[in-house]
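Undergrad: Sequence and predicted model, in that order:
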Amino acid sequence: MRQFSANLGFLWNDLPLPDAIHAAKRARFDAVECHWPYDTPSEDVKAALKTHGLRMLGLNTSRGDVSAGENGLSALPGRDADARAAIDEALKYASDVGAGAVHVMAGFSAGDAARSTFIRNLDYATEQGAKHSITILIEPLNGYDAPGYFLQTTDQAASLIREIDRPNLKLMFDCYHVQLMEGDLSHRMENLLPIIGHIQFASAPDRGPPDGGEINFAHVFDLIDELGYDKPLGAEYKPKGPTDASLKWMDRLRG
């Protein structure tokens, strides 16, 4: 049976993180993931995961100074020290709660200097992550929600992954972002499967539950099964109201 992970950055984000983990278990999710859990002590998250028999798949590095509009640090020239501090923070938290992946956020930047900076910091992240058996993920973000974000396409991400050539550097394939920027989800997913570390989903173009919008997720999920990908798929959508009222898709799309 197909497995799903609840992204607690969007689902039940009105609850304290340990309570959101409980809600995800009650709703029959198989795993959880989050964005920035750092305000919650890692021991509280670890205890909630153990109590409810769930695992945390992954989390993001800090965005930086959100009040100044930052959305990641690792591709910002001149900010290597800040980027590496954020990487260290994320790896420690992930290790403490048993998460297997960290998404290293690039930030708003462009050009050759940004690319070189990102490569340098990803080298650092993969080296440090390997010490804890943690996978490093990079994720293209669409230019509508995150205009000016350094990493915007799967081709760009694949080029970086090939160049860095570390076994624990993988692509976060978010169907929502890829659909908005590139489309052709089926062929892209098939071609990129060897470097995909995690798959997320939401409807497009509104980032709602996967039972609306322009993506046929019944087809996409069947393809994922055919390709032999059997990890939990990340529900990273924005509910249009209470999260529990948005879960009608689960039974239909479990397979």
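TA: Received, thanks.

Undergrad: make it CA atoms for all contacts and neighbour counts henceforth
TA: Noted.

Undergrad: quick one: the helices in the protein?
TA: 17-26, 42-52, 80-97, 112-130, 154-164, 175-181, 185-192, 217-226, 249-253 (DSSP state H).

Undergrad: helices or strands up against the shortest one?
TA: Translated: helix 249-253. Under the contact criterion of 3 or more C-alpha pairs under 8 Å, 6 or more residues apart in numbering; DSSP states H and E, helix 249-253 touches helix 217-226.

Undergrad: second one coming, line it up with the first:
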Amino acid sequence: MPQPFQLAVCAEMLWQDKPIEWRAARLTERGLGVGLWNWPDHDLGKLESVGANYTIMNGYLQGRLSDRDGADKLLTSARETVEVGKRLGVDRLNLHGTGLGDGGIPIPLQGAFSPGMELRARDTLHRICDLGEEMSVIFTLENLNPLDHPGCPFGSTAEVLSLVSAVNRPQLRINLDLYHTQISEGDLVRWCEASLPWIGEIQVADNPGRCEPGTGEINYPGIARALHCMGYTGPVGMEAFAADDSDAAVDAFVAAFTV
């Protein structure tokens, strides 16, 4: 059966008893891209030596979208991260509405919007796009969910789509995380359709549990067929834990997205 998507797996979440470079090599042997989180956690030389296709990595270490101090920190951090991303050949650099601390808790915690936040966030994202244009890189803005990441501004699928479509520049795409969308809004196929012109990557995990496709309530083979019918041929990354065996989790992911 044909494989219409560019498949990748987050190396941080599987084979957690193994070094990160071992995990990257294992995924590369299977013909899959490799997703990463924060680059300071790893030995960059060892990651370089694997020769992996690193598909996505956090594009910043600190900062936030909607205030001047946070935006300045975000841009400084993003510029530093771009250099690391270029060293590893990372395809996309990922952003959130604000920095995430231990356990995914936003820093700072913002439970409500204040006037002007969205306009300031757009301004910040235009600055991010200027950086992307200067450095020839692509950033993505990821949606989150309020259960795992309470108080994160610009976390919902609707808010992320609103921002990215308003900025509407090729240096900024949506990282549409369907695990988060399922918890926040559901209606996954229609969110894929609405976001399609701006999608840079689709990320998946089943719910509840955030494990591989087939362990929860989401019909990922059906979503894969719908994406194929829409003409989507871009990246699909599994950002999920293994319910039991990591190799079996990868097998289930690949099977779900083989149309």
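TA: That came through, no problem. Since the structure is predicted, the reported quantities are computational estimates derived from the model, not experimental observations.

Undergrad: Which of the helices of structure 1 sits closest to Tyr144 of structure 1?
TA: Of all the helices of structure 1, the one in closest proximity to Tyr144 of structure 1, counting by C-alpha to C-alpha, is helix 175-181 (8.2 Å).

Undergrad: Name the residues of the closest one that come out as buried.
TA: Under the neighbour-count criterion of 16 or more other C-alpha atoms under 10 Å, helix 175-181 of structure 1 has Cys175, Tyr176, His177, Val178, Gln179, Met181 buried.

Undergrad: Next: stretch 231-245 of structure 1.
TA: Those would be Lys231, Pro232, Leu233, Gly234, Ala235, Glu236, Tyr237, Lys238, Pro239, Thr243, for stretch 231-245 of structure 1 by 16+ other C-alpha under 10 Å.

Undergrad: ok, the residues you listed vs Ala23 of structure 1, which is closest?
TA: Thr243 (9.5 Å).

Undergrad: Translate that closest one into the numbering of structure 2.
TA: Aligning on TM-score structural alignment places Thr243 of structure 1 opposite Ser246 in structure 2.

Undergrad: pretty sure that match is in contact with Gln16, am I right?
TA: No: Ser246 of structure 2 is not in contact with Gln16 according to C-alpha atoms under 8 Å; the separation is 9.1 Å.

Undergrad: Which position in structure 2 pairs with Gln156 of structure 1?
TA: Checking TM-score structural alignment: Gln156 of structure 1 goes with Glu159.

Undergrad: which residues touch the aligned residue in structure 1 for Thr140 of structure 2?
TA: Matched across to structure 1, Thr140 of structure 2 falls on Leu137, judged by TM-score structural alignment. By C-alpha atoms under 8 Å, 6 or more residues apart in numbering, the residues touching Leu137 of structure 1 are Ala101, Val102, His103, Val104, Leu169, Lys170, Leu171, Met172, Gly197, His198.

Undergrad: Go again with 6 Å.
TA: Going by C-alpha atoms under 6 Å, 6 or more residues apart in numbering, Leu137 of structure 1 touches Val102, His103, Leu169, Lys170, Leu171, Met172.

Undergrad: Could you list which of these belong to strands?
TA: With DSSP state E as the criterion, strands contain Val102, His103, Leu169, Lys170, Leu171, Met172 from among these.

Undergrad: counterpart of the second one in structure 2?
TA: In this case it means His103 of structure 1. Per TM-score structural alignment, the equivalent position to His103 of structure 1 in structure 2 is Asn94.

Undergrad: My guess is its match contacts Leu61. True?
TA: No: using C-alpha atoms under 6 Å, Asn94 of structure 2 makes no contact with Leu61, being 10.5 Å away.
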